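Colleague: Provided below for reference: sequence and predicted model.
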Amino acid sequence: MKMLDTGDVRLHYRVDGPDDGPPVVFSNSLGTDLRLWDPILPMLPKGLRLIRYDKRGHGLSSCPPAPYSMGALITDAERLMDHLGVRDCVFVGLSIGGMTAQGLAAKRLDLIRAMVLSNTAAKIGTPAMWNVRIAAVQEGGIEKLADAVMERWFSAGFRATPELELWRNMLVRGEDAGYAGCSAAISGTDLMAPTSGLRLPVLGIAGAEDGSTPPDMVRETVDLIPGSKFHLIRKAGHLPCVEQPEEYARVLTEFLKGVGHV
């Protein structure tokens, strides 16, 4: 575990694998920390430089006062990658992490040679919807939203297992200000124009039972980029890397090989 002080936030990050390995950067969803990727990492090819981090207000990173902007989240990722000397990575972003990926690719294409847009979109929800959720967190904490979030995150089958408690605990033990701050960032973001101008290899991944970013929403965003690919994972919700890690790792590995990153 390591910490980078960027000046306005301290980012917790972790690097696994050789320093000279092809870099793969992971950016996780709202309400989760870098442990989101634990289920798939052992199944990925050896020799990769696997970089994970907790975005501001999440995990072990510091929690500046809300609200946050998408520009700030993109700059956080940019500064971390510059600090680590990362160039030409494959960037894997899930949900808000996928929005970060799109914005970063539009800003610094030297950092990203290919990206995976998982359970995400160029625009997610409406400001009115996010304002309701932010108000709920401010009034009653994340706990007030937790059951509804679990329904959007996971399939009915997974919600019936003991493992659900792991992810519910991760959510509710997070910082209220971090959740509200990142919600505000999503609320104010529409990346349709910059994403439609991107020209790089892209894989879209969707969960068939995703209540946050349904498959059609993911496909619409991925289709903005010519030559992109799309994969639907069944029996999975918003976090298919948790519910179907074997399939997720297989599809990601095939993409890495297809773009010559392995």
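Modeller: Yep, that arrived.
Colleague: going by C-alpha atoms from here, please, whenever you check contacts or count neighbours.
Modeller: Fine.
Colleague: host element of residue 77?
Modeller: Using DSSP states H and E, residue 77 maps to helix 70-83.
Colleague: helices and strands around that helix, which ones?
Modeller: helix 96-107, helix 176-187 (3 or more CA pairs under 8 Å, 6 or more residues apart in numbering; DSSP states H and E).
Colleague: Throw those into TSV and include mean neighbour count and distance to residue 2, thanks.
Modeller: Compiled in TSV, these are given as follows (neighbours: other CA atoms under 10 Å; distance: least, CA to CA, whole Å):
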stretch	mean neighbour count	distance to residue 2
helix 96-107	25	20
helix 176-187	24	20
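Colleague: among those helices, which is nearest residue 56?
Modeller: helix 176-187 (6.8 Å; CA to CA).
Colleague: can you give the distance from that closest one to the centre of its chain?
Modeller: Helix 176-187 sits 14 Å away from the centroid of its parent chain (CA atoms, centre = their mean, to the nearest Å).
Colleague: list the buried residues of the helix or strand just after that helix.
Modeller: Downstream of helix 176-187, the first helix or strand assigned by DSSP H and E is helix 192-196. Under the neighbour-count criterion of 16 or more other CA atoms under 10 Å, helix 192-196 has 195-196 buried.
Colleague: helices or strands up against helix 192-196?
Modeller: With contacts defined as 3+ CA pairs under 8 Å, 6+ apart, the secondary structure elements packing on helix 192-196 are helix 96-107.
Colleague: who touches the helix it packs on?
Modeller: Counting contacts by CA atoms under 8 Å, 6 or more residues apart in numbering, the residues outside helix 96-107 that touch it are 26-30, 70-71, 73-75, 77-78, 91-93, 111-112, 115-122, 186, 191, 194-195, 197-198.
Colleague: next up, a structure to set beside the first:
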Amino acid sequence: MKLNYKKTGSGPPLVILHGLFGSADNWFSIARELQEDFTLYLVDQRNHGDSPKSDEWNYQVMVEDLYELLGEIDEDKIFLMGHSMGGKTAMNFALTHPERVEKLIVADIAPRYYPVHHEQILQGLNSLNLAEIQSRKEADEKLAEFIPVAGIRQFLLKSLGRDSDGFIWKINLPVITENIEEVGQKLESDEQFFGETLFLAGANSDYIKDSDCEDIYSFFPNYQLIKVANAGHWLHAEQPKAVIEEIRKFLL
């Protein structure tokens, strides 16, 4: 699958993968601060952003998508970073194609299984009748009945686009809803990635627990874990300066 991506900056290649319900746009502000040091590729994973939609959606095909993208952009070896779902894609890619990854950064996700916990979000998104919605404000108000946190609604509504007929979802909402369990799947591999690996955890997030360290080590023996203070799961949005600093320290 030919993925959509944004390219900026100059220097060694750094590919960044967004999380569930996100897009390349989520990383623009980070990219602006890093573009003097790296050539950044901000990628829309399948069924997200402006990349194609597909009924097939799992980590195996997302790894294949990334491999195809590296051929397209003619980058042999990369720095690879992924957040949440993107972190799972990045981990799977590093285990499958270790020769293509110079260093790996995984943001607030561990290799373990995560039970489905997006029911309220999916219920809210699926409740919107886009044919009747007249404005983003109206969409936000209706979504608030299911999702009370304004920041989460703002994030989700970034995937609300328009075409000639009105509002559309850029995400493939039916396929994501049907296959949501795929997002939480644990890593299944007999391989290890021996390259340098940084796990960035939000100090206020429970996505990476101390009990995950043994599992992380089994796949990524050359890893370090850093907890970003005053940050939850969306650490790059909550503490961008700290995240940028850790990326620079690790990669440069």
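Modeller: Ah, there it is. Predicted, not measured: the structure shown is a model, and the values here were computed from it.
Colleague: list the contacts of the helix holding residue 77 of structure 1.
Modeller: Contact with helix 70-83 of structure 1 is made by 4, 6, 11, 55-56, 87, 100-101, 103-104, 108, 111, 182, 185-186, 188-189, as judged by CA under 8 Å, 6+ apart.
Colleague: ok, back up a step: quick one: closest of the helices and strands packed on helix 70-83 of structure 1 to residue 219 of structure 1.
Modeller: The closest of the helices and strands packed on helix 70-83 of structure 1 to residue 219 of structure 1 is helix 96-107. By CA to CA, the value is 13.0 Å.
Colleague: can you tell me what part of structure 2 that closest one aligns to?
Modeller: Counting by TM-score structural alignment, helix 96-107 of structure 1 lines up with residues 85-96 of structure 2.
Colleague: kindly report the same for stretch 78-85 of structure 1.
Modeller: Stretch 78-85 of structure 1 covers residues 67-74 of structure 2 once aligned (TM-score structural alignment).
Colleague: buried ones in the matching stretch?
Modeller: Of the residues in stretch 67-74 of structure 2, those scored as buried under the neighbour-count criterion (16+ other CA under 10 Å) are 67, 69.
Colleague: show me what the strand or helix carrying residue 152 of structure 2 is packed up against.
Modeller: In this assignment (DSSP H and E), residue 152 of structure 2 forms part of helix 150-157. Helix 150-157 of structure 2 sits against helix 136-143, with contacts defined as 3+ CA pairs under 8 Å, 6+ apart.
Colleague: list of residues touching the helix it packs on?
Modeller: In this structure, residues lying in contact with helix 136-143 of structure 2 by CA under 8 Å, 6+ apart are 124-125, 127-128, 133, 153-154, 157.
Colleague: those residues, buried ones only, as a ChimeraX selection?
Modeller: Buried residues within the contacts of helix 136-143 of structure 2, by 16+ other CA under 10 Å, are selected in ChimeraX with:
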select :124,125,153,157
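Colleague: what is the burial count for residue 24 of structure 2?
Modeller: Using other CA atoms under 10 Å, the number of residues around residue 24 of structure 2 comes to 21.
Colleague: ugh, typo on my part, it should be residue 228 of structure 2
Modeller: For residue 228 of structure 2, the count of nearby residues is 22 (other CA under 10 Å).
Colleague: that one matches what in structure 1?
Modeller: When structure 1 is aligned by TM-score structural alignment, residue 228 of structure 2 is paired with residue 233.
Colleague: pull up the gap between that match and residue 167 of structure 1, please.
Modeller: Remark: distance between residue 233 of structure 1 and residue 167 of structure 1 (CA to CA, to the nearest Å) = 20 Å.
Colleague: same thing with residue 85 of structure 1?
Modeller: 32 Å.
Colleague: again, but for residue 16 of structure 1
Modeller: If you measure residue 16 of structure 1 against residue 167 of structure 1 using CA to CA, the figure is 23 Å.
Colleague: more neighbours: which of these two?
Modeller: Using other CA under 10 Å, the more surrounded residue of residue 16 of structure 1 and residue 167 is residue 167, with 18 against 14.
Colleague: contact partners for that one?
Modeller: With contacts taken as CA under 8 Å, 6+ apart, residue 167 of structure 1 has the following neighbours: residue 32.
Colleague: return the residue of structure 2 aligned against it.
Modeller: Aligned against structure 2 by TM-score structural alignment, residue 167 of structure 1 finds its counterpart in residue 155.
Colleague: residue 246 of structure 1 -> structure 2?
Modeller: In structure 2, residue 246 of structure 1 lands on residue 241 (TM-score structural alignment).
Colleague: can you classify that match by secondary structure?
Modeller: Each residue gets one of three states, and residue 241 of structure 2 gets helix by DSSP: H, G, I helix; E, B strand; the rest coil.
Colleague: how much space between it and residue 248 of structure 2?
Modeller: From residue 241 of structure 2 across to residue 248 of structure 2, the span is 11 Å (CA to CA).
Colleague: any residues in contact with both of those two?
Modeller: Shared between the contact lists of residue 241 of structure 2 and residue 248 (criterion: CA under 8 Å, 6+ apart) there are no residues.
Colleague: against residue 145 of structure 1, how distant is the residue of structure 1 most remote from its centre?
Modeller: For structure 1, the largest distance from the centre (CA atoms, centre = their mean) belongs to residue 139, which lies 26.1 Å off. In this structure, residue 139 of structure 1 lies at 11 Å from residue 145 of structure 1, with CA to CA as the measure.
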